[in-house]
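# I'll drop the sequence and a predicted model, then ask my questions.
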Amino acid sequence: MQRSWLRDHFFNKRRKQRKQRERAFVENGGKLLEKLIVCCNGKPIPIRTFSDQQLRQATNNYSEHLGKYWYKGSFEGRIILTRHSSDYLAINDLVISAQMSAHRNVLKPIGCCLETPFPIFVYEFAANGFLADRIYVSRVTQGHHQPMVWERRLKIARQIAHAISYLHTAFQRPVIYMAIDMENIFLDEHDVPELSNFLVSVSIPEGETDVEVYHGFQNLRFCSPELRATGKVNEKSDVYSFGWFLLELLTGEDSYNITRLTIDEDSTLVAYTHDPAQSSSINETADPTILAEDGEGGATLEQQLQAFLDLASTCTEEDPQRRPTMVDVTKQLRRIERFTQTG
């Protein structure tokens, strides 16, 4: 009798789990299909579907956690990344990643699992991990990582700027990324940057110049002043966030864990660079590992570092109208790169 009860209990539990997976697959699949039709104009995008069991086996039950919502695994002899989300916006991430997959500097999606309450996404593996681990002084020291050389930082800035420009200009409606952050940029085996996490990205409606977003987005890292004030964003909001990103590349400082620069407790990297009373010379502002790279190119290096800082300051102007577009930012970074090569 007991054995019969256990058997029935086991099969009922398995049946319930199967129905839950089937229900999740139908619901998530419908959302994904609807979003793909709206955003991709019916263009075919190769997205593979995985079962929950396949991904558990591929990741050894998600045993190798890389940070936040990322896990490493291996499927059919190929190293993969899986990304977990507990957010209703999860579908948004995969759809925009798929739209952007042709861009060299975007983490490439492979597929997804739709059997879980919130989809799990599968991406190509980025061998050199997070950009943050190679830039933030605190992480470089703690993890014994090789700090990134200036020439590579400059190139990464230009490549990410181009990816954001692509979001703003390549589609029928501009897409605002809204998540520019060292933590959202991976590096491949050649240190080529790959942008990820389009969870909170949003399109500007046709005929509009900005878009109102969920009020919780006002707490995002590097939130622009106009987002805090009005709850609305446009392309210039990304420019502001990108300015923060440039400052972190230049200083090696994590904006939320500043260890080297002397900044007032209630101040920020942006306020520091805009306040003549606080900010110091470029030689004191820049990451010391950059300044130590080449003793004989001092004057040229100092000029390009100053140009980089000036661009970051322009991007983080309080007034959105005084900020450049991301297209202009990309061009300016390319000019600074050429100055490096010819200066």
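Arrived safely, thanks for sending.
# CA atoms for contacts and neighbours, from now on please.
Noted.
# hey, where'd the helices end up in the stretch 201-343 of the chain?
225-230, 235-251, 269-274, 282-285, 288-291, 298-315, 326-342 (DSSP state H, counting those that start in this stretch).
# now distance to residue 143 and mean neighbour count too, for those, in JSON lines please.
As requested, these are exported to JSON lines (distance: least, CA to CA, whole Å; neighbours: other CA atoms under 10 Å):
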{"stretch": "helix 225-230", "distance to residue 143": "34", "mean neighbour count": "15"}
{"stretch": "helix 235-251", "distance to residue 143": "18", "mean neighbour count": "25"}
{"stretch": "helix 269-274", "distance to residue 143": "24", "mean neighbour count": "18"}
{"stretch": "helix 282-285", "distance to residue 143": "23", "mean neighbour count": "16"}
{"stretch": "helix 288-291", "distance to residue 143": "16", "mean neighbour count": "17"}
{"stretch": "helix 298-315", "distance to residue 143": "26", "mean neighbour count": "19"}
{"stretch": "helix 326-342", "distance to residue 143": "29", "mean neighbour count": "17"}
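# closest one to residue 114 among those?
helix 235-251 (30.6 Å; CA to CA).
# what helices and strands are in contact with that closest one?
helix 150-169, strand 175-176, helix 269-274, helix 298-315, helix 326-342 (3 or more CA pairs under 8 Å, 6 or more residues apart in numbering; DSSP states H and E).
# possible to save the ones you listed as a markdown table with distance to residue 235?
A markdown table is the format used below for the helices and strands packed on helix 235-251 (distance: least, CA to CA, whole Å):
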| stretch | distance to residue 235 |
| --- | --- |
| helix 150-169 | 7 |
| strand 175-176 | 6 |
| helix 269-274 | 19 |
| helix 298-315 | 12 |
| helix 326-342 | 8 |
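# just the buried residues of the helix or strand that residue 30 is a member of, please?
Taking DSSP states H and E as the criterion, residue 30 maps to helix 2-40. Neighbour counts over helix 2-40 (16 or more other CA atoms under 10 Å) mark 21, 23-25, 28-29, 32, 35-36, 39-40 as buried.
# please apply the same query to stretch 62-81.
70-73, 79-81.
# quick one on the thing from earlier: let me have the buried residues of helix 2-40 in JSON lines, extended by distance to residue 9.
Below are the buried residues of helix 2-40 laid out as JSON lines (distance: CA to CA, whole Å):
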{"residue": "21", "distance to residue 9": "18"}
{"residue": "23", "distance to residue 9": "21"}
{"residue": "24", "distance to residue 9": "22"}
{"residue": "25", "distance to residue 9": "24"}
{"residue": "28", "distance to residue 9": "28"}
{"residue": "29", "distance to residue 9": "30"}
{"residue": "32", "distance to residue 9": "34"}
{"residue": "35", "distance to residue 9": "39"}
{"residue": "36", "distance to residue 9": "40"}
{"residue": "39", "distance to residue 9": "44"}
{"residue": "40", "distance to residue 9": "45"}
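# use this one as the comparison:
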Amino acid sequence: MSDVYTAICRGSCVVVTCKQETQYNVIFDAVEFLRNNCNWYKGSWEGRAILVKLRESVPESESSFGKILLRLSREIVIATQMSTHNKVHKLLGCCLETKVPVLIYEWVAAETLEDRILLKDEKQNKLPVLEWKDRLRIAWEISCAVSYFHSAFPRPFIHGYLEPLSVFLNQDNAAILSNFSLSASIPEGQNFVVDHFVEETRGYEAPEYQTRREFTEYTDVYSFGVLFLVLLTGKDATFSCICIGENAKSTNIIDWVTSKIRNKRISEIVDPVINNSEIPASELSASIDLALRCTSFQAYKRPTMEDVEIELCNMLRSSKSIPTTSSVV
């Protein structure tokens, strides 16, 4: 855990005592969407609202427990360094006296992109629809945060887990990138990192990770491309598709979008809850083209995250839809 203490000393994360850490109340809505046996709780610390990340179940085997500690220590190190960016979930402190470290994050409304895009029917339409411009802006905000991961430090950091569950939305519907327990940095003198701790993310993994477990900046680009398609279509990375005269079958979002383009049915790609009449045809084509370039099978054909950020920024500026609250630090 030495890296954890180094990160705490250099960053803005502070160590709290267990007595302080236990002063929280459960947010049941937040527990519903969380994975990897981690729960989020609402609390109050020094007069401010916070989110407490706590792993409820601890595996009995020593090797599995060691992996959990490694992931949490990695999250503390990376989140502390990334906290200077205003689109990254800010880690305020941690408790290291418990068997498994407890992490204290800034308060963000307990809604993720999964709630707003993929679970909107289950929420009985109680959540406002994210319109086209909102989704472009959110994609840009995510790209800003991931680009910062890749370029702000001497060695690139790879997020490794870009999917709707990893993105919170605050009260202004601005994207806040979270979930750093599976992130990693590329070692000195290497162009990739082999990481066996990262779990599959339901269709968001790049081909080179699936076959060789290799992570580079371009694996994040691939995952972002899938996430961008999810934003545009309202569909998950993999879903059941029912064709006329056929039984339901599982398909992935890339093949589905490509098929729609091939059959000249591009208007059917957009999430039906969005008002299509407000979407410029050129903007729709450019967005889909960017997402598909990000998901190219060969990594070298994908744009960099910085290029993605610039393209999305140009799209938004051309339609004058970037709010002043979304400036990047």
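Everything's here; your move. Predicted model, so just to flag it, every value in this text is computed and none were measured.
# reformat the helices of the stretch 201-343 of the first structure as JSON lines; add distance to residue 200 of the first structure.
JSON lines is the format used below for these (distance: least, CA to CA, whole Å):
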{"stretch": "helix 225-230", "distance to residue 200 of the first structure": "14"}
{"stretch": "helix 235-251", "distance to residue 200 of the first structure": "12"}
{"stretch": "helix 269-274", "distance to residue 200 of the first structure": "23"}
{"stretch": "helix 282-285", "distance to residue 200 of the first structure": "32"}
{"stretch": "helix 288-291", "distance to residue 200 of the first structure": "33"}
{"stretch": "helix 298-315", "distance to residue 200 of the first structure": "21"}
{"stretch": "helix 326-342", "distance to residue 200 of the first structure": "19"}
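# these: which one's closest to residue 57 of the first structure?
Residue 57 of the first structure lies closest, by CA to CA, to one member of the helices of the stretch 201-343 of the first structure: helix 235-251, at 36.8 Å.
# rewinding a little: can you say which of the helices and strands packed on helix 235-251 of the first structure is nearest to residue 14 of the first structure?
Here strand 175-176 is closest among those (CA to CA), at 42.3 Å.
# quick one: name whatever helix or strand follows the closest one.
Next element after strand 175-176 of the first structure (DSSP H and E): strand 185-187.
# quick one: that following strand aligns where in the second structure?
Using TM-score structural alignment, strand 185-187 of the first structure lines up with residues 167-169 of the second structure.
# average gap between the matching stretch and the first structure?
When the first structure is superposed, stretch 167-169 of the second structure averages 1.2 Å from its matched positions, counting by mean CA distance after the TM-score superposition for the first structure.
# out of the helices of the stretch 201-343 of the first structure, which gets nearest to residue 183 of the first structure?
Comparing the helices of the stretch 201-343 of the first structure by CA to CA, helix 235-251 comes nearest, at 10.7 Å.
# which residues in the second structure does that closest one align to?
So helix 235-251 of the first structure sits over residues 217-233 in the second structure, by TM-score structural alignment.
# mean shift of that stretch relative to the first structure?
On superposition with the first structure, the mean distance recorded for stretch 217-233 of the second structure (mean CA distance after the TM-score superposition for the first structure) is 0.5 Å.
# map residue 78 of the first structure across to the second structure for me.
Aligned counterpart of residue 78 of the first structure in the second structure: residue 48 (TM-score structural alignment).
# which residue ranges of the stretch 51-200 of the second structure form strands?
With strands called from DSSP state E, counting those that start in this stretch, the stretch 51-200 of the second structure shows them at 91-95, 102-106, 157-158, 167-169, 175-177, 184-185, 193-194.
# residue 280 of the second structure is nearest to which of these?
That would be strand 175-177 among the strands of the stretch 51-200 of the second structure, by CA to CA, at 23.2 Å.
# can you give me how far the closest one is from the chain middle?
Centroid separation between strand 175-177 of the second structure and its chain, computed with CA atoms, centre = their mean, to the nearest Å, is 7 Å.
# one more: stretch 220-240 of the first structure?
Centroid displacement of stretch 220-240 of the first structure relative to its chain, using CA atoms, centre = their mean, is 16 Å.
# now do stretch 16-26 of the first structure
Using CA atoms, centre = their mean, the offset of stretch 16-26 of the first structure from its chain centre is 31 Å.
# same question, stretch 4-24 of the second structure
With CA atoms, centre = their mean as the basis, stretch 4-24 of the second structure stands 24 Å off its chain's centre.
# before we move on, what about stretch 77-89 of the second structure?
Centre-to-centre, stretch 77-89 of the second structure and its host chain are 13 Å apart (CA atoms, centre = their mean).
# which bit of the first structure covers that stretch?
Mapping stretch 77-89 of the second structure onto the first structure (TM-score structural alignment) gives residues 95-107.
# endpoints of the matching stretch, how far apart?
In stretch 95-107 of the first structure, first residue to last residue: 13 Å (CA to CA, to the nearest Å).
# residue 129 of the first structure maps to what in the second structure?
Using TM-score structural alignment, residue 129 of the first structure pairs with residue 111 in the second structure.
# count of neighbours near its match?
For residue 111 of the second structure, the neighbour count with other CA atoms under 10 Å is 19.
# between the helix holding residue 30 of the first structure and strand 109-113, what angle do the directions make?
140 degrees (axes from the mean of the first three to the mean of the last three CA atoms, to 10 degrees).
# I'd like to know which elements helix 2-40 of the first structure is packed against.
For helix 2-40 of the first structure, the packing partners by 3+ CA pairs under 8 Å, 6+ apart are helix 90-99.
# the helix it packs on: average distance to aligned residues in the second structure?
Mean for helix 90-99 of the first structure is 1.0 Å (mean CA distance after the TM-score superposition for the first structure).
# is it true that residue 304 of the first structure touches residue 339?
Yes - Residue 304 of the first structure lies in contact with residue 339 (CA atoms under 8 Å); the separation is 7.3 Å.
# how close does residue 88 of the first structure sit to residue 288 of the first structure?
Counting by CA to CA, the gap from residue 88 of the first structure to residue 288 of the first structure is 42 Å.
# same check, this time on residue 19 of the first structure
Plainly put, residue 19 of the first structure is 58 Å away from residue 288 of the first structure if you go by CA to CA.
# go on, residue 162 of the first structure?
27 Å.
# swap in residue 334 of the first structure?
Taking CA to CA, one finds residue 334 of the first structure at 23 Å from residue 288 of the first structure.
# and for residue 120 of the first structure?
From residue 120 of the first structure to residue 288 of the first structure the distance is 40 Å (CA to CA).
# grab the nearest non-local neighbour of the aligned residue in the second structure for residue 116 of the first structure.
Under the alignment (TM-score structural alignment), residue 116 of the first structure maps onto residue 98 of the second structure. Residue nearest to residue 98 of the second structure in three dimensions, not counting chain neighbours: residue 18, with 7.1 Å by CA to CA, 6 or more residues apart in numbering.
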